[in-house]
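Visitor: Let me see the structure of the following:
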Amino acid sequence: MAFNVQNNGKSVPVTLRQLEKLGLYRVTTASPFEKGHLTFEGVLFRDVLKLVGLEGEDSVVLRAVDEYVQIIPRQDWTEGPLLLATRQNGKLLTRRTQGPTRLVYPLNDHPAFDTPVHKPRWVWLIKTLEPGG
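Guide: Prediction:
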């Protein structure tokens, strides 16, 4: 299982297989937390939101295993191709490598995302995704 979608009091599991069926994209980017350029593969965040029925929301909440929480505004996933990464350097992300999924902002291709406001929105070890309300 990749994560759960919490909506209307229900919790629905989403699997890596479901995610990767959406089509993999590759992004090589700098990270605010790691040195050098990293290559991630995953699915477009907007496609994930469509898959789980949250594409019409003004924002979504990502909650990590350690209860770290970030609200991702609609503007982020409509202005650029945010990646819900499932792989790094060709290997599936695991808990040890901050997976099974993590949200990646493509800083090299979209430098407008390279701001102190966006930096905390790089969420990994994602446990749940829910409407922002």
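
Visitor: hey, let's count contacts and neighbours off CA atoms from now on
Guide: Noted.

Visitor: Which neighbouring elements make contact with the biggest strand by length in the chain?
Guide: Assignment by DSSP state E gives strand 37-44 as the longest strand of the chain. Here strand 37-44 touches helix 16-20, strand 25-30, strand 83-88, going by 3 or more CA pairs under 8 Å, 6 or more residues apart in numbering; DSSP states H and E.

Visitor: List the contacts of the nearest residue to residue 22 once chain neighbours are set aside.
Guide: Leaving aside its chain neighbours, residue 22 sits nearest to residue 43 (6.5 Å; criterion: CA to CA, 6 or more residues apart in numbering). Residues near residue 43 by CA atoms under 8 Å, 6 or more residues apart in numbering: 19, 20, 22, 23, 24, 25, 83, 84, 85, 86.

Visitor: another one to check against the first:
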Amino acid sequence: MQTRTITRWLATTVLLGGLMAPWAQASEATILTLVAPDGSSKSLKRSELEALPQVSFETGTPWTQGRHGYRGPLLGDVIRQISPKAGRVNAVALNNYSHEVRLSDYEGYPLILAMSEDGKPLTRRNKGPFWLLFPFSSAPKLAEDPNVQASMVWQIVRIEVLD
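Guide: Take a look at the predicted model:
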């Protein structure tokens, strides 16, 4: 009798699991909100950001020990999801810290919305879900600029296009 009950339970679990899987995928959570200059917004899921072209680089940062590999879409590609071009954005973190980023400061540098470090997704514990980052190691002079350092917002949840 117990074997039959376990068998039914397993069959039901497998059946419901199969039925629930498409629903679970369809309800993937919003992980980033983009806000256009006119106030309209667009919610993005992690899979949508992963579908954008990805840039990788290795660098040291003032906030980490040693060099690490980072990967994510270019900030410009992310912004184009809501605005054809931008000069300034406001990056907003989970704790509501925000900083205005002048995109012209990074011309010629790959400014990315880092999603992973050393091949592992960034989490809240290690500056995720997103960290605005450029390769400090390849531009030491720029890396010493306090405004540049303040622009490297982590735990980003919203990006507001200012102009």
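
Visitor: care to give me the TM-score?
Guide: TM-score for the superposed chains, counting by TM-score structural alignment, normalised by the length of the first structure: 0.88, backed by 132 aligned residues with a CA RMSD of 1.6 Å.

Visitor: Show me how to select, in PyMOL, the buried members of the contacts of residue 43 of the first structure.
Guide: Selecting the buried subset of those in PyMOL, with 16 or more other CA atoms under 10 Å as the burial test, is done by:
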select buried, resi 19+20+24+83+84+85+86
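
Visitor: so residue 46 of the second structure sits right up against residue 30, yeah?
Guide: Yes. Counting by CA atoms under 8 Å, residue 46 of the second structure does reach residue 30; the two are 7.4 Å apart.

Visitor: tell me which element residue 76 of the first structure is part of?
Guide: Applying DSSP states H and E as the criterion places residue 76 of the first structure in helix 74-79.

Visitor: Which strands and helices lie in contact with that helix?
Guide: Packing partners of helix 74-79 of the first structure (3+ CA pairs under 8 Å, 6+ apart): helix 45-51.

Visitor: same thing but at 10 Å, please
Guide: For helix 74-79 of the first structure, the elements it packs on are helix 45-51, strand 59-64, judged by 3 or more CA pairs under 10 Å, 6 or more residues apart in numbering; DSSP states H and E.

Visitor: In the first structure, which residue is most central in space?
Guide: residue 103 (2.7 Å; CA atoms, centre = their mean).

Visitor: That one belongs to a helix, doesn't it?
Guide: No. Going by DSSP: H, G, I helix; E, B strand; the rest coil, the assignment for residue 103 of the first structure is strand, not a helix.

Visitor: residues contacting it?
Guide: The neighbours of residue 103 of the first structure, taking CA atoms under 10 Å, 6 or more residues apart in numbering as the test, are 42-45, 62, 72, 82-86, 121-126.

Visitor: And it? What does it align with in the second structure?
Guide: Aligned counterpart of residue 103 of the first structure in the second structure: residue 132 (TM-score structural alignment).

Visitor: how far is stretch 82-94 of the second structure from where the chain is centred?
Guide: 13 Å (CA atoms, centre = their mean, to the nearest Å).

Visitor: what's the first-to-last distance across that stretch?
Guide: By CA to CA, to the nearest Å, the extent of stretch 82-94 of the second structure from end to end equals 21 Å.

Visitor: same question, stretch 83-93 of the first structure
Guide: Terminal residues of stretch 83-93 of the first structure are spaced 13 Å apart (CA to CA).

Visitor: tell me, that stretch lands on which residues of the second structure?
Guide: With TM-score structural alignment as the criterion, stretch 83-93 of the first structure aligns to 112-122.

Visitor: Please work out which residues outside that stretch touch it.
Guide: So stretch 112-122 of the second structure is contacted by 46, 49-50, 54-58, 67-78, 123, 126-135, 152-156 (CA under 10 Å, 6+ apart).

Visitor: can you count the residues close to residue 151 of the second structure?
Guide: Using other CA atoms under 10 Å, the number of residues around residue 151 of the second structure comes to 18.

Visitor: Contact partners for residue 50 of the second structure?
Guide: 71, 72, 73, 115.
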